[in-house]
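> coordinates for the following, if possible.
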Amino acid sequence: MTKSTKQWYASWFDTPYYHILYKDRDYTEAQVFMDNLTNYLNIPEGGKILDLACGKGRHSVYLNSLGYNVIGADLSEQSIAHAKQFENDTLQFNVHDMSKPYPDAFDAVFNLFTSFGYFEDENCNLETIKSIKAELNEFGFGVIDFMNVNYVIENLVNEDIKTVEGIDFHQKRSFKNGYIVKDIKFEVDGEHYEFQERVKAFTLEDFKDLFEKAGVYLLDVFGDYKLHPYHSKTSERLIMIFK
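Have a look, this model is predicted:
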């Protein structure tokens, strides 16, 4: 059986295998990032944060533990169904398409861990930034945490096998037609699966162009989760603060 879909993220993110492959993500690093970011932005106690493309909600849950009123939104029904177990009076999760405005206003809107640039229709990337603008209150900040494509392309591992929970994930990576592409193949119980991750290779200059078109203003750029300065060749991340 081969799984495929026009919108790759709509199917891949809804499988349990996506979460198995990436189960070793560094939660401590993610928490340090959230500490640094919320302190830097000086978000008020009890402030409202929208975690856009929240996945299973790991950032949302931690942000809520810091005292913020958080809504996690994601296109994946499976991820949101999982995240709902963590809900409380100040933490909610909803299925939502981030290219459309969420009907509320926030002190901050976070789009974290390269959760941007997936769309087949490239206009949706611009619409997402316009939506973030619409979701911010008068004093709110937007944050996009993206890969630094210059660093990624320079350090691309063309092919490897990652074994998690007894599953051998065969991964091939390439840079094609302006996209970072990862082809993933594996077998489970005799069934063959194939998925592809495909993310637009946006540079800082590309984002500046989108921001200008969306009518938002880039305030700061950082290169890692400790909020060190961004360097186009050596920084692993491209973290942009705008409003």
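
> contacts, neighbours, all on C-alpha from now
Fine.

> how near is Asn123 to His19?
28 Å (CA to CA, to the nearest Å).

> next: Ile241.
In terms of CA to CA, Ile241 sits 28 Å off from His19.

> more neighbours: those two, which one.
Ile241 (19 against 16; other CA atoms under 10 Å).

> return the residue of this structure that is most distant from the centre.
Gly190 (31.8 Å; CA atoms, centre = their mean).

> give the contact list for that one.
Applying CA atoms under 8 Å, 6 or more residues apart in numbering to Gly190 gives no contacts.

> C-terminal to the helix ranked longest in the chain, what's the next element?
Within the chain, and with DSSP state H defining each element, the longest helix by residue count is helix 27-41. Sequence-wise, the next helix or strand downstream of helix 27-41 (DSSP states H and E) is strand 48-52.

> for that next one, which helices and strands make contact with it?
strand 69-74, strand 106-111 (3 or more CA pairs under 8 Å, 6 or more residues apart in numbering; DSSP states H and E).

> take these and write them to TSV, including mean neighbour count and distance to Asn88.
Listed next are the helices and strands packed on strand 48-52 as TSV, based on neighbours: other CA atoms under 10 Å; distance: least, CA to CA, whole Å:
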stretch	mean neighbour count	distance to Asn88
strand 69-74	26	10
strand 106-111	24	18
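
> could you also give me the structure for this second sequence? I'd like to compare it with the first:
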Amino acid sequence: MDSEIPINSNKWFQNWFDSEHYLKLYHGRDNSEAGKLAKLICKSTGIQSGSSVLDLGCGAGRHAIMFSKLGFKVTGYDLSRHLLLEAKSGAICQETKLSLVRGDIRNLPFKSKFDLVLNIFTSWGYFESDLENLTVLKNAVSLKRDGGFFVLDFLNAEYVKKNLIPSSITEFQGVTYSEERYIRDERVIKSIKFCDGNGEKCFKESVRLFDHDQIIEVFKETGVSNISLFGDYDGSRFEKSNSPRIICLVS
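Reported below is the predicted structural model:
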């Protein structure tokens, strides 16, 4: 189903995530990372099979399918019609079930709450307005049941600033993708250029680099009492300077 909300078609995330080339560029992503994160979340929360899970920004369903196969009742929410169709197809191929809803993460249509709410693999920080980005986080936390959990898996801003790779080239199915990365106005921006049978194309990604202190402050404003931090999908302790991720488990 589609949630009844206006969608602005000129946003980078809508244009890029609905392009067939998005999944082609990132074809190397597999289930190993998704499996690690799912295992870490299940171990850290103790959440039981059969519990309800909401995956906000589920994309092509890599993580949602993983949780469904582990026995959870999973709802995936995403703006991209193209990626939701991929998620549906993936669930069918892997003989598991997903409930998929299309809509903008700034406008959550859910009336019931969930045992586990996920916003993972950098599915946050897309909007130009800090207020919009922070409100998304607060609204997501509000959808967890009492005694439930919210998990944010995001870039570690300090690590990104120290280790950003300025450029790279990827080839897949006869197409060469040229990527350039830079930081401007506290956003990490990626420019993606390539040529296919329809000529030269250019897309971009732009993510607001909220740091550790800013993220923790937002969670405190929601009134949550317990926040556990990890620095990678193996469950390593979070270190501001050295951890590639900031994974927040909020209860």
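
> on that earlier part again, right, so of the helices and strands packed on strand 48-52 of the first structure, which gets closest to Leu210 of the first structure?
Closest to Leu210 of the first structure of those, according to CA to CA: strand 106-111, at 15.2 Å.

> what's near enough to touch the spatially most central residue of the first structure?
Nearest residue to the geometric centre of the first structure (CA atoms, centre = their mean): Ser115, 2.4 Å. Shown here is Ser115 of the first structure, whose contacts under the criterion CA under 8 Å, 6+ apart are Ala53, Asp145, Phe146.

> what range does the lengthiest strand in the first structure cover in the second structure?
Scanning the first structure for the longest strand, with DSSP state E as the assignment, gives strand 136-147. Aligning strand 136-147 of the first structure against the second structure (TM-score structural alignment) gives residues 144-155.

> would you map the helices across the second structure?
Under DSSP H, the second structure gives helices at 12-17, 20-25, 31-45, 62-69, 81-93, 130-142, 157-163, 212-221.

> what does Tyr177 of the second structure align to in the first structure?
By TM-score structural alignment, Tyr177 of the second structure lines up with Phe169.

> residues in contact with that match?
Leu21, Ile161, Lys162, Thr163, Ile184, Lys185, Phe186.

> any idea how far Tyr9 of the first structure is from the second one?
Looking back up the chat, that one is Ile161 of the first structure. For Ile161 of the first structure, the distance to Tyr9 of the first structure - CA to CA - is 21 Å.

> looking at the two, which has the bigger crowd around it?
Tyr9 (20 against 14).

> trace that one over to the second structure, please.
Aligned partner of Tyr9 of the first structure by TM-score structural alignment: Phe13.

> ok, now Phe207 of the first structure?
Using TM-score structural alignment, Phe207 of the first structure lines up with Ile215 in the second structure.

> count of residues packed around its match?
For Ile215 of the second structure, using other CA under 10 Å, the count is 16.

> what of Gly47 of the first structure?
Gly47 of the first structure, neighbours per other CA under 10 Å, totals 16.

> one more: Asp104 of the first structure?
Going by other CA under 10 Å, the residues that sit close to Asp104 of the first structure add up to 12.

> from what I see, it and Ile132 are in contact.
No: with contact defined as CA atoms under 8 Å, Asp104 of the first structure does not reach Ile132; the gap is 10.7 Å.

> contacting residues for the residue lying closest to Val149 of the first structure once chain neighbours are set aside?
Distances taken as CA to CA, 6 or more residues apart in numbering put Ala201 closest to Val149 of the first structure, at 5.8 Å, once the chain neighbours are dropped. Neighbouring residues of Ala201 of the first structure by CA under 8 Å, 6+ apart: Gly117, Val149, Gly178, Tyr179, Ile180.

> closest one of those to Asp89 of the first structure?
After measuring these against Asp89 of the first structure - CA to CA - the closest member comes out as Gly117, at 32.0 Å.

> which residue in the second structure lines up with that closest one?
By TM-score structural alignment, Gly117 of the first structure lines up with Gly125.

> and that match, how many neighbours?
Other residues close to Gly125 of the second structure by other CA under 10 Å number 21.

> that one contacts Ile215, doesn't it?
No: with contact defined as CA under 8 Å, Gly125 of the second structure does not count as touching Ile215 (11.0 Å).

> find residues that contact each of those two.
By CA under 8 Å, 6+ apart, no residue touches both Gly125 of the second structure and Ile215.

> can you tell me how far the residue nearest to Ser9 of the second structure when sequence neighbours are not counted is from Phe67 of the second structure?
In space, and not counting its chain neighbours, Ser9 of the second structure is closest to Asn15: 7.2 Å by CA to CA, 6+ apart. Applying CA to CA, the value for Asn15 of the second structure to Phe67 of the second structure is 28 Å.
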